[in-house]
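> I'd like to go over a predicted model; first the sequence, then the structure.
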Amino acid sequence: MCDAKRYEEAISLFNYFFNESQTLPNMLSCNLIIKAHCDQGCLDDALDLFSHIVLDGRLSPGVDTYLILTKALVDAKRLDEACVLVASMGRC
């Protein structure tokens, strides 16, 4: 769905499986939804999902996650946040 740019449907399906059905997502699924939010211009929603993943602790964000978010932050000219995110990557 994300490849077809059907972001709303992909996000809805993600929410159904992982919020309503309480199924644990994998990092690939999370990265796709984070990228979908970024592609839609909903960077704060992507960062909220990232924060939830980090705080939950059951999944570990990988390099791909940081690349997606860093690029989105730089594109949005939120350079200070991008630098903080890159610096936090060293602690993971």
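Okay, I see it. Not measured: the values here are computed from a predicted model. Numbering: from 1, shown residues only.

> make it CA atoms for all contacts and neighbour counts henceforth
Noted.

> Which residue ranges of this structure form helices?
7-15, 27-39, 43-56, 63-75, 79-89 (DSSP state H).

> try this one side by side with the last:
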Amino acid sequence: MFGRRSFCTAVARKAEDIMKNPDCRTWELSSRVSYLVNSVGDLDTAARYSRLAVFSKPDDEPEVTVHTCETIIGSMVRAKRHKDAYDLYDYFFNKHTLKPNSSCCNHIIESRFQQGLVDEALDFHRTVKGVVPDYPSEASLRVMTKGLVHSGRFDLAQALLKGSSKMFPDHVAFNNLIQGFLDIGNLDKANHLFEEF
């Protein structure tokens, strides 16, 4: 179903387990992965290089290292390679000591919703909430409301918005819910939410 991967999924103990003469410099690695994803479209090679991120120096620009992880995970989700996205998330953040950011978490939640795994998306949301420092973010709220609305879980989307509207009074998240009610022909509910927002 997912095709054959040409990158290693085993846990590497050193950079040389991934490739010969690895370059683990933070900025160079991030640029290489971005280039492979955006210009060449070679996700397998980009994934192989991105795995070197766990061997970057820990004090050497951690946000750039996590951006490298975010780039490849997001690219795998956009390519509908959900299993690869999960494997990479697990490799970076569970098997190694990197800390995910909100965007990495959003990609996994979006992936679960794309596959119709609503309960798994909600479980993941609950798991990372309070553990990942910048999660949830405005973007998280947008991903959650969009996924819940598309799954027909309007009650949960509305509860999520009410619970976080003081923190993120986000028009895009409200629009997701309002549009969902319009799509099913519930004009009264859509109008009520519009007035409430």
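Looks like it arrived, so ask away. The structure presented is a predicted model; accordingly, all values stated were derived computationally and were not measured.

> Check which helices and strands the host helix or strand of Ser50 of the second structure is in contact with.
Assigned by DSSP states H and E, Ser50 of the second structure falls within helix 43-50. Applying 3 or more CA pairs under 8 Å, 6 or more residues apart in numbering; DSSP states H and E, we find helix 43-50 of the second structure packed against helix 26-35, helix 62-78.

> For those, give me CSV that also has mean neighbour count and distance to Glu195 of the second structure.
CSV is the format used below for these (neighbours: other CA atoms under 10 Å; distance: least, CA to CA, whole Å):
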stretch, mean neighbour count, distance to Glu195 of the second structure
helix 26-35, 19, 42
helix 62-78, 22, 34
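
> Need these in JSON lines (columns: distance to Gln158 of the second structure).
Formatted as JSON lines, those follow (distance: least, CA to CA, whole Å):
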{"stretch": "helix 26-35", "distance to Gln158 of the second structure": "36"}
{"stretch": "helix 62-78", "distance to Gln158 of the second structure": "26"}
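
> and Ser88 of the first structure, how many residues sit next to it?
Neighbourhood size, Ser88 of the first structure [other CA atoms under 10 Å]: 11.

> Please apply the same query to Leu69 of the first structure.
Neighbours around Leu69 of the first structure, by other CA under 10 Å: 23.

> What lines up with it in the second structure?
Matched by TM-score structural alignment, Leu69 of the first structure corresponds to Met144 in the second structure.

> ok, now which ones touch its match?
Ile109, Glu110, Ala157 (CA atoms under 8 Å, 6 or more residues apart in numbering).

> Which position in the first structure pairs with the first one?
Pairing criterion TM-score structural alignment: the partner of Ile109 of the second structure within the first structure is identified as Ile34.

> isn't its match right up against Asp48?
No - Ile34 of the first structure lies out of contact with Asp48 (CA atoms under 8 Å); the separation is 9.2 Å.

> of these two, who's got more company?
The neighbour count for Ile34 of the first structure versus Asp48, taken as other CA under 10 Å, is higher for Ile34 (25 against 12).
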